[in-house]
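Asks: No letters, just coordinates:
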């Protein structure tokens, strides 16, 4: 795009109700936040277990800062792999039941690392139509044949797998879809991967810490096998930052030696690895957080069953209400904001045209009163 075209393009976004801008938080991440001097009950954060501002994570980080300093200083392969990084990777591998794990600065970097390291020209990658943008970008960057199958449509995927001449094949899916809250049929996907000699790569950004006993979607479905590669982010339920990939020892060694987004970037601050260790203890040791979330999900689905708009089928903390038109979604979000509730309106291109929505995100940090207040306002706003 030319410089002179940008003003017109921004104006067009505004006219289509797709213009985005950042909102500055003046408080730590919590169920109650202050934005522009006003307090809101926030149902917008992916801090599902309420750990982002937990005292144990703060203390672990502070102690690690005193011991290890702030910056990583170098890439992991040069001089930036600290003992606490190694401890966190070993703990993550044990927790997920895998041979090894590898830390990344973000889920975006992890997705690029895995996909571009395993497939390239002459290979084929198969991705669900509703995959996260980071998965799609990684598929495109790999230069492999990029085939997208209809959402959760196993028959369509099998048709694509059966028709490809590619020697190396990879299936990439979100375990939990971030804008709909529904889940991929992981057991059946692994069966197809076995049948067609393909890798199965699972992005469990929104399932880790939440599903099953907290170990995420793969563990809940008891998935195992050398074809399985598991990725989860650490900035959502874990309350920290970054991501990790868990798989066989050999696969992790291959990533260390071939993944450009791992090799050519400075290591994360070592203090964050200490926070990850503290977070794992809370995820494993405080199941009441997941129990509370399950109760809140039931409350949402019971109270909003009869609203005028579609409530997406989801058993996760992601509870979207499909509104349809961009301007209508923005109007409903504004009504909630006026009443002190921060619920984001999600619009294209993040979601398909005509499916703008309110995305209610639940956390264990919310109280029952906060949730009931929100649901009262949502029912009133959607019925008026």
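Replies: Received, thanks. What you are looking at is a predicted structure, and each value in this text was computed from that prediction instead of being measured. Numbering: from 1, shown residues only.
Asks: For the rest of this, base every contact and every neighbour count on C-alpha atoms.
Replies: OK.
Asks: List the residues that contact the residue nearest to the spatial centre of the chain.
Replies: Centroid check for the chain by CA atoms, centre = their mean gives residue 205 as the closest residue, at 3.2 Å. Going by CA atoms under 8 Å, 6 or more residues apart in numbering, residue 205 touches 107, 174, 175, 176, 231, 232, 233, 234, 236.
Asks: Over to residue 312?
Replies: For residue 312, the contact set (CA under 8 Å, 6+ apart) comprises 180, 181, 182, 319, 320, 321, 322.
Asks: Go through those and give me the one with the most neighbours.
Replies: residue 321 (26 neighbours; other CA atoms under 10 Å).
Asks: mind checking which helix or strand the residue nearest to the centre of the chain is in?
Replies: Per DSSP states H and E: residue 205 is located in neither a helix nor a strand.
Asks: Ok, residue 319 next?
Replies: strand 318-324.
Asks: and if you look at residue 252?
Replies: Residue 252 belongs to helix 249-258, assigned by DSSP H and E.
Asks: helices or strands next to the helix or strand just after that helix in the packing?
Replies: Counting by DSSP H and E, the next helix or strand C-terminal to helix 249-258 is helix 260-263. Identification of packing neighbours for helix 260-263 by 3 or more CA pairs under 8 Å, 6 or more residues apart in numbering; DSSP states H and E yields helix 107-118, helix 249-258.
Asks: Next secondary structure element downstream of helix 260-263?
Replies: Following helix 260-263 in sequence, per DSSP H and E, is helix 270-285.
Asks: what helices or strands is whatever helix or strand comes next after that following helix leaning on?
Replies: For helix 270-285, the following helix or strand on the C-terminal side (DSSP H and E) is helix 288-303. With contacts taken as 3+ CA pairs under 8 Å, 6+ apart, helix 288-303 sits against helix 368-383.
Asks: contacting residues around the helix it packs on?
Replies: Contact with helix 368-383 is made by 41, 296, 300, 303-304, 307-309, 332, 335-336, 339, 341, as judged by CA under 8 Å, 6+ apart.
Asks: A further structure is provided below for comparison with the first:
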């Protein structure tokens, strides 16, 4: 992989590249709250009042009262017993794994799990086994093989951001022993899935018993930082045992202060999900009719896998002819690049028509699916 080209985001639907404005369907600012005026104002006020940096660990002199206030708000919004802020979403599952080290005899990790989860599994101090993507039967086979004395933790994304696939959390709970744990990273699901935007855990309708949910504030919530949602006991263990938590400078207090505004803005934005999901479903249907194979997902994500480099170049030219920046993606942990489109409430009917026109110009009604597309549909 290599660095992406420099882009300047100028408003909810445009980026500037080499001095020119382009329509943007990329990224993970799902509800475009990163451009919310209310959120911007909250951050400016917080910086002016509280400064930018506590310059110390929360275990020493850096435990600002704003952190506890933000954590109470987050726990209440997501329906968890407790919450703990982390500097980034990437470090949240690492901190959890450091806190849970020694509790398990085996960790089962989805083969498509985000690299932060793969890194986190190493800290658990137990053997790690990878199971096929979203394969409930494979998990059940591991359970039968290990026998009744096993202490398991299953690690997975709730919503796989690279293509929009959703983990079958309820089915995992059905086949796992009662004493098993789930570590679910909901970086992409928080704010998108569930009636109240609580993520894949709410979407699946499962309890939070023996479950830890991690997420980031930098996607649907439009801020920055990580969050651990868990029981009070697990929160205590993370504080006491995690080097990721105690060994560094915490989140900026200004970002913590803005959490309340971000949650208010998220609640206001939630009704807009319905139109976006309908538009995404219509786009997927048109693309299938033209020969593309795309995954059906409850997220506004459309992942397209070109058959070869020649077709990828045709897609790029078609998008650029419509003034759309090509969202070519090389996702961490994946060997091949692809196009990942994300539809947002700020996209107008005219914006969506330009996208449809560009993609349908590459494959007509007799377009052919490809092997990569079949893998995408399988999730």
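Replies: Right, received. Where do you want to start? Note that the structure is a prediction, hence the values are computed from the model and not measured.
Asks: looking at the second structure, which of the contacts of residue 312 of the first structure still make contact?
Replies: Among these, the contacts conserved in the second structure (both residues aligned by TM-score structural alignment, their matches' CA atoms under 8 Å) are 180, 181, 182, 319, 320.
Asks: And the second one? What does it align with in the second structure?
Replies: Put plainly, it is residue 181 of the first structure. Taking TM-score structural alignment, the alignment pairs residue 181 of the first structure with residue 164 from the second structure.
Asks: isn't residue 309 of the first structure right up against residue 323?
Replies: Yes. The criterion here is CA atoms under 8 Å, and residue 309 of the first structure meets it with residue 323 at 6.0 Å.
Asks: between these two, who's got more neighbours?
Replies: residue 323 (24 against 15).
Asks: need the contact list for the more buried one.
Replies: Counting by CA under 8 Å, 6+ apart, residue 323 of the first structure touches 309, 310, 329, 355, 356, 357, 358.
Asks: Farthest pair within those?
Replies: Greatest spacing in the contacts of residue 323 of the first structure, by CA to CA: 310 and 329 (12.6 Å).
Asks: Among the two, which residue is more densely surrounded?
Replies: More crowded of residue 310 of the first structure and residue 329, by other CA under 10 Å: residue 329, with 23 against 15.
Asks: so which helix or strand takes in the more buried one?
Replies: helix 326-338.
Asks: and for the helix or strand following that helix, what span of the second structure is it aligned with?
Replies: Using DSSP H and E, the helix or strand that follows helix 326-338 of the first structure in sequence is strand 341-342. Counting by TM-score structural alignment, strand 341-342 of the first structure falls onto residues 324-325 of the second structure.
Asks: again with stretch 295-313 of the first structure
Replies: So stretch 295-313 of the first structure sits over residues 278-296 in the second structure, by TM-score structural alignment.
Asks: Give the buried residues for that stretch.
Replies: 279-281, 283-284, 286-296 (16 or more other CA atoms under 10 Å).
Asks: List the buried residues of stretch 145-157 of the first structure.
Replies: Buried residues in stretch 145-157 of the first structure, counting neighbours by 16+ other CA under 10 Å, are found at 145, 146, 147, 148, 149, 152, 154, 157.
Asks: Surely the third one forms part of a helix?
Replies: So the one you mean is residue 147 of the first structure. No. Residue 147 of the first structure sits outside any helix when classified using DSSP: H, G, I helix; E, B strand; the rest coil, being strand.
Asks: List the contacts of it.
Replies: By CA under 8 Å, 6+ apart, the contact set of residue 147 of the first structure is 124, 125, 126, 127, 160.
Asks: just the fifth one next, same as before
Replies: Residues in contact with residue 149 of the first structure (CA under 8 Å, 6+ apart) are 126, 127, 128, 129, 156, 157, 160.
Asks: Looking at the second structure, which of these hold up?
Replies: Contacts conserved in the second structure for those, using both residues aligned by TM-score structural alignment, their matches' CA under 8 Å: 126, 127, 128, 129, 156, 157.
Asks: Can you tell me which of those residues lies closest to residue 283 of the first structure?
Replies: Distances from residue 283 of the first structure to these, taken by CA to CA, are shortest for residue 128, at 29.0 Å.
Asks: Let me know how buried whichever residue in the second structure pairs up with that closest one is, in neighbour terms.
Replies: By TM-score structural alignment, residue 128 of the first structure lines up with residue 110 in the second structure. Using other CA under 10 Å, residue 110 of the second structure is surrounded by 22 other residues.
Asks: thinking residue 110 of the second structure is in contact with residue 160, fair?
Replies: No. With contact defined as CA under 8 Å, residue 110 of the second structure does not reach residue 160; the gap is 10.5 Å.
Asks: And the residue nearest to the centre of the first structure? What does it align with in the second structure?
Replies: Mapped onto the second structure by TM-score structural alignment, residue 205 of the first structure lines up with residue 187.
Asks: ok so, going back, compared with the second structure, how much does the helix holding residue 329 of the first structure deviate?
Replies: With mean CA distance after the TM-score superposition for the first structure, helix 326-338 of the first structure departs from the second structure by a mean of 3.6 Å once superposed.
Asks: rewinding a little: widest-spaced pair of the buried residues of stretch 278-296 of the second structure?
Replies: By the measure CA to CA, 279 and 291 form the most distant pair in these, at 18.6 Å.
Asks: what's the distance between residue 290 of the second structure and residue 165 of the second structure?
Replies: According to CA to CA, to the nearest Å, residue 290 of the second structure and residue 165 of the second structure sit 22 Å apart.
Asks: likewise residue 135 of the second structure?
Replies: 12 Å.
Asks: same question, residue 359 of the second structure
Replies: Distance of residue 359 of the second structure to residue 165 of the second structure, computed by CA to CA: 22 Å.
Asks: same thing with residue 261 of the second structure?
Replies: For residue 261 of the second structure, the distance to residue 165 of the second structure equals 29 Å [CA to CA].
Asks: Kindly report the same for residue 191 of the second structure.
Replies: For residue 191 of the second structure, the distance to residue 165 of the second structure (CA to CA) stands at 16 Å.
Asks: what does residue 75 of the second structure give?
Replies: 26 Å.
Asks: same check, this time on residue 323 of the second structure
Replies: Residue 323 of the second structure is 29 Å from residue 165 of the second structure, by CA to CA.
Asks: Where does the closest residue to residue 293 of the first structure other than its chain neighbours sit: helix, strand or coil?
Replies: Nearest residue to residue 293 of the first structure in three dimensions, chain neighbours excluded: residue 364, at 5.7 Å (CA to CA, 6 or more residues apart in numbering). Put simply, residue 364 of the first structure is coil when judged by three-state DSSP.
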